[in-house]
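Novice: mind looking at a prediction? Sequence and model below.
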Amino acid sequence: MTLLRREVLRGAAMAGLGAMLPPAARAAAAATMPGALDAVAPELRPAAEKIQAMIAAMPPITQAYRTMRSGPIPPPATDIPYTEQHIPGAAGQPPVTVYVINARAGTRRPAILHTHGGGYIVGSARGSIAPCQDIARQLDCVVVTVDYRLAPETTYIGSVADNHAALLWLHAHAADLGVDPARIALLGESAGGGHAALLALMARDRRSVPLCAQVLIYPMLDDRTGSTRTVPPFIGRIGWDAPANVFGWTSFLGHPAGASDVPAAGVPARITDLSGLPPTFIGVGSVDLFVDEDVDYARRLIAAAVPTELVVTPGAFHGFDAVAPETGLAKRFTAAKIAALRRAFGGDGVVA
């Protein structure tokens, strides 16, 4: 149980698995656990059961999110170097902390600008170092992961500015980092996937940095999910759920989620023009709260002539790859992600 607890907390930092139900709803969830698991793939059910048991013992996310920010993080690997850098923020904004992983001056390797998950309210770049090191090892690339400011203390305006400042810095310092400026991709999980989508839109609109890909892992794209748009009852039952989603989006936007006057600039799904975006990979589980919005975003990208790959893993819940990485479903999902990045960087996509 100790190992699983650590993995769940890691998943919370990466993917926003810290959804906490109000006490009455938590009791109801415990009473209906068998039904909640019916749509989950059999090999993922042990992890799902433990996640739900942990969630039932914790306070609601509206109370717990600040405590979660100081939770344990996976220790970085020792074979892939990383440095902490403090870079200039956008005009009128504070400096931004980034972690630069696997840089090597004198080379021209591909790079990833990574934005971490956590429902826009938790998570950290420091907590993402270890998984980013693993990606850097597999692809022999540089990864810059951004410690953007969190909501509700900072709305989307500040955090998107932080991420764009980091992207500009990465591009401007490509030679120092050993990066090929023509091979920079965006990668993010959950809220980080939402941030990556917003960053790709900003880079397109400002013509700031050319991107070779955006890789969106169960991205958090639409504030209407769980607020004004309901999902089937078997979806979004494990981990990040509708009440948590409403709180996360309301915190991020500084405005009630689902309202008709939500600032569209903070919601990728509300952007009407998706043309001109880089080749896109979207991966999500079929019982993830975000499955409908992610499938719809992929459909709209395809309609806008953006080369798009969509992977929907049957019976997989939010963050399943982070908390059950040794399962066959998680391994195939991760392999598809790595293959998409390898193709974007000019490889054949074959995962060794």
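Specialist: Nice, I can see it.
Novice: CA atoms for contacts and neighbours, from now on please.
Specialist: Noted.
Novice: what's the offset of the longest strand belonging to the chain from the middle of its chain?
Specialist: Longest among the strand segments of the chain by residue count, using DSSP state E, is strand 179-189. For strand 179-189, the separation from the chain centroid amounts to 15 Å (computed by C-alpha atoms, centre = their mean, to the nearest Å).
Novice: and the next helix or strand past it?
Specialist: Following strand 179-189 in sequence order, the next helix or strand is helix 191-206 (DSSP states H and E).
Novice: who's in contact with that following helix?
Specialist: Residues outside helix 191-206 that contact it (C-alpha atoms under 8 Å, 6 or more residues apart in numbering) are 15-16, 114-120, 160, 163-164, 186-188, 209-211, 214-221, 266-268, 274, 276-278.
Novice: surely residue 311 is within a strand?
Specialist: Yes - under DSSP: H, G, I helix; E, B strand; the rest coil, residue 311 sits within a strand.
Novice: got the angle between the longest strand of the chain and helix 191-206?
Specialist: Between the axes of strand 179-189 and helix 191-206, defined by axes from the mean of the first three to the mean of the last three C-alpha atoms, to 10 degrees, the angle is 130 degrees.
Novice: mind listing the helices for the stretch 151-300 of the chain?
Specialist: Remark: helices assigned in the stretch 151-300 of the chain by DSSP state H, counting those that start in this stretch are 156-172, 174-177, 191-206, 242-253, 291-303.
Novice: could you do the stretch 1-150 of the chain as well?
Specialist: In the stretch 1-150 of the chain, the helices defined using DSSP H, counting those that start in this stretch lie at 2-15, 23-31, 33-37, 45-56, 61-68, 129-139.
Novice: for these, which one ends up most surrounded?
Specialist: Neighbour counts (mean count of other C-alpha atoms under 10 Å) averaged over each of those peak at helix 2-15, with a mean of 22.
Novice: structure two is appended below for comparative analysis:
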Amino acid sequence: MTRQQRDTLDDLLRSIPRTPDPEPEAARLAFARGITRPAPDGVATRRTVLGGRPALELEPAGAADRGRLLYLHGGGYVIGSPDTHAGLVGELVRRAGIRATSLDYRLAPEHPFPAALDDGLAAYRALLDGGTDPAELVVAGDSAGGGLAISLLVAARAAGLPQPAAVAVLSPWTDLTLGGDSIRTLEAADPIFVAEDLADYAGHYLGDGDRAQPLASPLFADLTGLPPLLVQVGAHELLLDDAVRLAGRAGAGDVEVTLEVWPGVPHVFQHHYGRLDDADAALDRIAGFLTARLTAPQLAAR
């Protein structure tokens, strides 16, 4: 069924009307209507605050007492929220058996770079200051949130903070200069984006700022010292080369890195769990990767 599921999903995504660079608030509402799925049964949610920002805590039934995920949602730094990603994050923690905090970081253009990074770093610091052992902390994010997760860890290293046990990124946006060949070569294959979409998001986030600065485009950062990294990406997306080049650069920095390129699927295909077998398999692999690197004894026995 996988090929049929991929084709059906591709057709569905291509049927969605396009509105070039809509106003941010309109884009946020449209994204929320199109992508939001509730947390799955058995995953409790509650509003909280982390590092001075609103956040959503997700806890699966029977979660281990130890082990925590900090999640950074995608949306080009302009759209998205913990609510739009409650289903995705809930499915991930249900499989991993750990709690997650999904951060509502500030969005551009109202809050351009480095607001999202500052919020992410503040949340990470708050977890550590609150007693979370970094060996029992993992970080993940999708799309812009995947790039933000890498930038966060680079900033944490510069601040003298310990690294988490592992990091997983889904279709990460790591090069805001749009320098990857796949930005051009895969435009016909990508059912979601055209290059202008990414350029618009980058403009909202950075304005006239340097798009190659390492904390905005972590592809250009020194990744030495980062924790084990899992990178998942679809073969039918403009950001394929962002993911592949990130993995190569991490490997060159002696980071333990696993790159998974999933055939025939689009950007952040994991959102389509329950109707795309690849999405369910990918979430299982992320959960296994993260929990295998946590030291919590309850998790080690899973």
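Specialist: Thanks, I have the structure now. Please read all numbers here as calculations on a predicted model, not as lab measurements.
Novice: what's the neighbour count on residue 263 of structure 1?
Specialist: 13 (other C-alpha atoms under 10 Å).
Novice: residue in structure 2 paired with it?
Specialist: Applying TM-score structural alignment, one finds that residue 263 of structure 1 aligns to residue 213 in structure 2.
Novice: spatially, what comes nearest to that match if we skip its sequence neighbours?
Specialist: Counting by C-alpha to C-alpha, 6 or more residues apart in numbering, residue 220 is the residue found nearest to residue 213 of structure 2 once chain neighbours are left out, at 7.2 Å.
Novice: so who does that neighbour touch?
Specialist: If you count contacts by C-alpha under 8 Å, 6+ apart, residue 220 of structure 2 has them with 175, 212-214.
Novice: which of those are retained in structure 1?
Specialist: With the contact criterion set to both residues aligned by TM-score structural alignment, their matches' C-alpha atoms under 8 Å, the contacts of residue 220 of structure 2 that also touch in structure 1 are 175, 214.
Novice: any chance of the contacts of residue 220 of structure 2 in TSV, with distance to residue 127 of structure 2 too?
Specialist: Below are the contacts of residue 220 of structure 2 laid out as TSV (distance: C-alpha to C-alpha, whole Å):
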residue	distance to residue 127 of structure 2
175	28
212	29
213	27
214	24
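Novice: on that earlier part again, turn the helices of the stretch 1-150 of structure 1 into JSON lines, including distance to residue 87 of structure 1.
Specialist: JSON lines is the format used below for the helices of the stretch 1-150 of structure 1 (distance: least, C-alpha to C-alpha, whole Å):
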{"stretch": "helix 2-15", "distance to residue 87 of structure 1": "23"}
{"stretch": "helix 23-31", "distance to residue 87 of structure 1": "42"}
{"stretch": "helix 33-37", "distance to residue 87 of structure 1": "45"}
{"stretch": "helix 45-56", "distance to residue 87 of structure 1": "37"}
{"stretch": "helix 61-68", "distance to residue 87 of structure 1": "25"}
{"stretch": "helix 129-139", "distance to residue 87 of structure 1": "18"}
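Novice: of all those helices, which lies closest to residue 303 of structure 1?
Specialist: Of all the helices of the stretch 1-150 of structure 1, helix 2-15 sits nearest to residue 303 of structure 1, with 27.9 Å by C-alpha to C-alpha.
Novice: which strands and helices sit next to the closest one?
Specialist: With contacts taken as 3 or more C-alpha pairs under 8 Å, 6 or more residues apart in numbering; DSSP states H and E, helix 2-15 of structure 1 sits against helix 45-56, helix 320-323.
Novice: contact partners of the shortest one?
Specialist: Identification of contacts with helix 320-323 of structure 1 by C-alpha under 8 Å, 6+ apart yields 4, 7-8, 10-11, 14-15, 44, 47, 329-331, 333-334.
Novice: contacts only, for residue 212 of structure 2.
Specialist: The contact partners of residue 212 of structure 2, taken as C-alpha under 8 Å, 6+ apart, are 175-177, 220.
Novice: one more: residue 14 of structure 1?
Specialist: Contact analysis of residue 14 of structure 1 by C-alpha under 8 Å, 6+ apart lists 116-118, 123, 127-128, 189-190, 319, 322.
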